[in-house]
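**Q** Sequence first, predicted coordinates after that:
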Amino acid sequence: MIPSRGTLARRCTGCVVAVIFLMAGFICGVPTLHAQMQKSTVAPSQTPSPSGTGAAAVKKPAQAPKLAPGEKVNINTASKEKLAALPRIGPAKAQAIIAGRPYSKPEDIMKVKGIKKGTYEKIKDLITVQ
């Protein structure tokens, strides 16, 4: 027996709706799945070796040394690493500070490109010129 036109239309409508929902789920789910896969995968060069040593061991990035409590940094003699340990001062600004030496007073550091009053206010109690 051949199905009537109404029955066939209902069946096709149901199939179309089902396909639309599947496609919408696929379209919405793929970016999310891709993002989750990127977060959970580890680059092959970062995979630790079974013994935890060797070339494949995970390496942490080098961090600037921290200042001891109450320690002051002499901006005329300090190393690039010591200057970079100051708040808001990275390697590039530390190099610019070194290039601008000598300084006669701590406020002179504001003559360095990228170091304005806000940065100076953060570091003024941590620097000296003596």
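**A** Nice, thanks for sending it over.
**Q** Please count neighbours and contacts with C-alpha atoms only from this point.
**A** OK.
**Q** Tell me the helices and strands packed up against the helix ranked longest in the chain.
**A** Taking DSSP state H as the criterion, the chain has its longest helix at helix 5-40. Packing partners of helix 5-40 (3 or more CA pairs under 8 Å, 6 or more residues apart in numbering; DSSP states H and E): none among the helices and strands.
**Q** list the buried ones in that helix?
**A** Buried positions in helix 5-40, judged by neighbour count with 16 or more other CA atoms under 10 Å: none.
**Q** Second structure follows, compare the two:
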Amino acid sequence: MAGRSSRPSGKCLAHGAARAGTAGHPYRRVAVWAGSACSSAEFELQALPAQTATSVFPNPTRGPVTVRWTQADFSVHAVELINAVGRRVLQRSASLAEADELQLELELSGVRAGFYMIILHTSQGKVFKRLSVL
């Protein structure tokens, strides 16, 4: 339909979209568009579970791997790579710069092919992620 706006006009448009923030803090001024409907309801942003809020990629890998926790509500202090028999293959502390970036890259040169466990030591406990090295 030529000339029609995808957003409704009126009071809700003046409120704008949801504001970004942190988990656990209520929001009040929200406009939600669904077709021509509009709502200004209070809501609360919930934190993702630690397992869901972290990612490891590429997986499987032949080279370096990125560990990312951008959607997490915690900080990471250290990362360990454990092989299938429980030996620590790699240990790395997260620097302040990496903690601010919410990710770090693990160089896996010299690591044999196999299945590994990445353990993230966080402010809320340990998070375990699987990794396959080809």
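**A** Great, that's in hand. What you see is a predicted model; the values in this text were computed from it and never measured.
**Q** Overlay them and tell me the TM-score.
**A** Once superposed, the chains reach a TM-score of 0.26 (TM-score structural alignment, normalised by the length of the first structure), with 64 aligned residues with a CA RMSD of 5.3 Å.
**Q** list the contacts for the residue nearest to Gln95 of the first structure when sequence neighbours are not counted?
**A** Counting by CA to CA, 6 or more residues apart in numbering, Lys80 is the residue found nearest to Gln95 of the first structure once chain neighbours are left out, at 6.2 Å. By CA atoms under 8 Å, 6 or more residues apart in numbering, the contact list for Lys80 of the first structure reads Pro91, Ala94, Gln95, Ile98.
**Q** do that again at 7 Å, thanks
**A** Taking CA atoms under 7 Å, 6 or more residues apart in numbering, we find Lys80 of the first structure in contact with Pro91, Ala94, Gln95.
**Q** buried subset of those?
**A** Ala94, Gln95.
**Q** Just the ones of the contacts of Lys80 of the first structure in helices?
**A** Among the contacts of Lys80 of the first structure, the members falling in helices (DSSP H) are Pro91, Ala94, Gln95.
**Q** Distance to Ala24 of the first structure for those - can I get that in TSV?
**A** Formatted as TSV, those follow (distance: CA to CA, whole Å):
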residue	distance to Ala24 of the first structure
Pro91	48
Ala94	52
Gln95	53
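**Q** Return the member of those nearest to Thr128 of the first structure.
**A** Nearest to Thr128 of the first structure among those is Ala94, at 14.6 Å by CA to CA.
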